[in-house]
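**Student:** structure of the sequence below:
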Amino acid sequence: MQEWVQTPIGPEAGTWTTWPGERRVLAVVRTVADTQRLLDPLATLAPDPRVQVVFAIDPRSQFGAGVAALLAGLGAVVVPWEQALHTRFDLALAASVGRDLDRVHAPVVLFAHGVGFNKYVPVAGAGERAVARGTYGLGRDGLVRGGRLVVSRLALAHPDEERRLAASCPEAVDAARIVGDAAADRVLASLDLRDRCREQLGLGGGDRLVVAASTWGRASLVASRPTVLWRLAAEARREGCRVALLLHPNVRAAHGAWQVREWLRPWAEAGLVAVPAEAEWPSVLAAADALVGDHGSTTVYGTLTGRPVSLATGGRHDVDPASPMGEALLTLPSVDEDSPVLGQILREVTAGEEQALASIASRTTSHPRRFAHRVRPVLYELLGLREPASAPAVRPLRPLGLDLPGGRA
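**Tutor:** So this is what the prediction gives:
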C-alpha cells in the first residue's frame, strides 16, 4: 500500500511548504486520455500561487496503465487514492464518471471524456444485441448516486449537449455550464500552424499525409476493418504518400505498449507510423491531407480541418444517433474495403461533403478558441477566489517529435 504523502496536503504540510496554497484542487484521473483532457482546465489554475493541484489515480479503471508514467513525466504530485478520498479539497476535476466520484470530498466539475458525448455506456457481453444503454457522460446512472447529483458543475461544449442532458438527466441541467471544447481549440490552434506541423513531420509542400484514427474496442478501425489499413499502407507506399495512425490510448493501456508495437509491426514495415500516445495529436490532424476514422472522437475532431474524412467502422451500434458522431455516420462517406482505398480517402471535398463537414464541426464547440476564457470563471466561482487579472493560461502546443518515413532530413 502506498504511504500517504505529507506534502503538500498532509496535516502538517504548512510547516514544509513554500507557497501557502489557499485552495487545494484534486484532479481525479483514470486513463491517459482523461488525464490529457484535464490538463487543459488545470492550465487555467496552475499559474495561480494560491492554488495547489494534486492528482489521484482511480485504481478501478480498466485502462489505468500509463497514467502514473504520464504524471511522473509532468512532475505532478500524485496522492494515494484512499488519502484522496479521506481528504477535503476545495475543488475536484474529473473527465470520467468513475464509480467512486461521489466519495470525493469537494465540489466536482465533470468534463467530457471525448467530443460530443458520442457513445453509449459499454455493456459487457452485449455485442450488437439491442441493450438499453445511456449515453456515457449524460446518463442519469453516472451522474446521480443514491438520489443525489454527484457533480457541482458539468462542463459542456455546445447547447445541443444541454438539450440532450435535459432529456436524459433533467436534474443535472442546473449544474451544466457551456464552456466549449479544449481539444477542438487545440486542433484550431494547430491549423493556424499547419505548415510548421507539416515541417515537424518532415513533409514538403508536395508531400501527402493520410491520418488513420482508431478508437479502442472490437468495433474499432484497427480491430474491425484491418483490411482498410493494409490496403491503405500498401497503396500509399506505391504512391509515395505517408500514413500516420492515431491510436486511442486505451488500446496500449489494455494490451501493453510492447504488444501493440509487435502487432502493428507488419503495418509499420509497410510504412504506417503509429503516433505515440504522448504526441500532440491535434497537430498531426492539422498536418493531414485526409483522414480515415471510425466512431471515435478523433474522427469528429478531424472535421474541423475541412479536409476529406472517410469512415471505416463496425461501431455504429455503440453510437448515440443524436450525437455529432451519429450525424457523421449518416452524412460522411464510408470506405469500400473491397476496392482500392487510397483514392477513396485522398480525394477532393465536394460541395455536399463540405457542408456535412462544417455541420459536424460546428457541433464540437459553440465557443471556438474560448475554452480557457469560459472555464476559468466556473472554476474560480467554486473555489471562492477572485480570478487573476491576467488572461487565462492556455496549455501550449508541444513539438511533435515524430518522424515519418521518407521525410526530409
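**Student:** from here on, contacts and neighbour counts on C-alpha atoms
**Tutor:** Noted.
**Student:** distance of residue 206 from residue 345?
**Tutor:** Separation of residue 206 from residue 345 (CA to CA, to the nearest Å): 17 Å.
**Student:** the two: who's more crowded?
**Tutor:** Between residue 206 and residue 345, counting by other CA atoms under 10 Å, residue 345 is the more crowded of the two (23 against 7).
**Student:** here is a second sequence; please produce its structure as well for comparison:
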Amino acid sequence: MSSVQTPSRPVHRDPGQWATVPDCKKVLVVIHTLVYGMRIKDLLVLFRADLRVSVVFTVAPHAFNDGTERVLADLGGTVLPWERAVATEFDLILTAGSQGMEQLHGPLVRLPHGAGHIKMSRRGDAPEGSIGGLGRGYLTWDGKVVPRAFAVAHREDLDTLTRSCPEALPITEVVGDASYDRLAAGLPHRAAYRRALGLAEDEQFVLVCSTWGLGSAFHRLDSLLPRLLTELPENCRAALLVHPNVWSGHGGWQVRSWLADGAGGRLPLLAPDSDWRPLLIAADYILGDHGSVTLYGTMTGAPILISQYPFRTVNPHSPGAQLARTAPSLSPTRPLAEQLAYAAERYRPEEYAAIAARISSEPGAFNPNMRRLLYRILELGEPAHRPETEPLEPPKRLDGKEA
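**Tutor:** So this is what the prediction gives:
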C-alpha cells in the first residue's frame, strides 16, 4: 500500500449545490490500472437507473496508471483528481487495488483484481511467502483493517485469510466472480463471437495469452513468436493477448515495435483494453501462462497448452498451479501443431471443470450477492428487480476490417 500521507486539509462532504439530483448517496470508484478498471466496470451495472446513487471516479497512484484514461473516457464519468478524492467523504468507495486506500474517507469495499489468487506477493509488497492480495500488506494499515468489506470469489479464500490475515475474516464476504458469470453466460454464443472475429467454420483459432513480469510468456516471446508464425497449420489463426501492465510498463509503441513481424499478419496483437472474454470463448486452443486469462480458459472446453510457468513465484495451492500440473507444457523441440493435437487428445473435460469450479464458489450469483453487499453499506433498499448478468459485446474482427 502507498506510504503517501493523507493531506492535512479538512475532509469535506460535497454539498452538491450545482447538481440537478443533489440528494444522492455518493459513491467513489477508484481505478489504479487498466486491469483494475475493467474489473470494477462489471459492477457499475448494479447502480444503473437508481437516482438515489451518484457515482464519480478517481485514478489512484500506481506504477501502471497508463491506460486508465481510456476506461474513464469510454465510461464518460466524472473524474475527481486524486487530491480532491482523498479530501472528500463518500458513502461508499469501490476499489480492486490497495495502494492509497488508507487515505480515502468512507466505507471501502475491496475486490480482487484477478482470478484464483495465483501469484505470490512481489518483494516489498508484503512479507515473503504471502499470497498476492490476501495478506496484511494489502488489507491493513498501521495494524488496522482498512476495508469495510472484502468481497472474494471463493470459499477457499477464507481458508487462506485464516492463515495470512485472520483479522480480515470478519469483514470478508464470498460473493463470486463477475468474469466467471459473464463467461458462463457467453458460452452459448460461441458461434456468434467466432463470426464477429471473422473466423471461417473450418478455421482453428489459437488464443495466445501472456501475463506480465519475468515469469510470463511475453518474457520468452523471442522464442515463441517465430514458432507461432511458422509452425501453425494453414487452417489455424492465432492472436496475441498481452497483459495491460506490459503495455503500461513499456509503452504502446515499444510493445508494437517488439511484435512488428507478427502484428497485423498471422498473429494480430489485441489492444490492451480489448475484452478478452469473447475471444477466450471463441478459441479452439489456448496457449497461456500463469495469468488469470489462462485460468478462465478452463471454463471454455478448449485444450490448454502451458507455454511458461514460474512455479517458484506462484501460489502452489491455487487453481492456477493445479492447471499447470494438469495441462501439457510446451516443448521447445517438438512441432507446435503436433503439441496442440496432443493437448486436444489428452484433454479431459472433468479435470478442467474441477479447476474452473475453484474460480467461483457462487456461480451465477455475483451480481445479486454484490448488490446486496453494496446496498447494505449504502443503507438503501435494493432496487425491486433481479440484477441480470450483462451479455458480452461481440469482439472486433481479427483482421481489423469492419464487420
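**Student:** TM value for the aligned chains?
**Tutor:** TM-score of the superposed chains, computed with TM-score structural alignment, normalised by the length of structure 2, equals 0.92; 392 aligned residues with a CA RMSD of 2.2 Å.
**Student:** so what's the residue count around the aligned partner of residue 342 of structure 1 in structure 2?
**Tutor:** Matched across to structure 2, residue 342 of structure 1 falls on residue 337, judged by TM-score structural alignment. Using other CA under 10 Å, residue 337 of structure 2 has 15 other residues around it.
**Student:** how big's the offset between the helix or strand harbouring residue 337 of structure 2 and structure 1?
**Tutor:** For residue 337 of structure 2, the host element (DSSP states H and E) is helix 336-346. Superposing on structure 1 and averaging over aligned pairs (mean CA distance after the TM-score superposition for structure 1), helix 336-346 of structure 2 comes out at 3.7 Å.
**Student:** quick one, what contacts the spatially most central residue of structure 2?
**Tutor:** Closest residue to the average C-alpha location of structure 2: residue 114 at 4.3 Å, with CA atoms, centre = their mean. Shown in contact with residue 114 of structure 2 (CA atoms under 8 Å, 6 or more residues apart in numbering): residue 292.
**Student:** how near is it to residue 211 of structure 2?
**Tutor:** Counting by CA to CA, the gap from residue 114 of structure 2 to residue 211 of structure 2 is 11 Å.
**Student:** do residue 289 of structure 2 as well
**Tutor:** For residue 289 of structure 2, the distance to residue 211 of structure 2 - CA to CA - is 7 Å.
**Student:** repeat that for residue 291 of structure 2.
**Tutor:** Residue 291 of structure 2 is 5 Å from residue 211 of structure 2, by CA to CA.
**Student:** what does residue 165 of structure 2 give?
**Tutor:** 26 Å.
**Student:** more crowded one of those two?
**Tutor:** More crowded of residue 165 of structure 2 and residue 211, by other CA under 10 Å: residue 211, with 23 against 19.
**Student:** ok, the equivalent of that one over in structure 1 - contacts?
**Tutor:** Mapped onto structure 1 by TM-score structural alignment, residue 211 of structure 2 lines up with residue 215. The contact partners of residue 215 of structure 1, by CA under 8 Å, 6+ apart, come to 221, 247, 248, 251, 294, 295, 296, 297, 298.
**Student:** show me these that map onto helices.
**Tutor:** Using DSSP state H, 221, 251, 297, 298 are the members of the contacts of residue 215 of structure 1 that sit in helices.
**Student:** which residues touch the third one?
**Tutor:** Counting by CA under 8 Å, 6+ apart, residue 297 of structure 1 makes contact with 114, 115, 116, 118, 215, 325.
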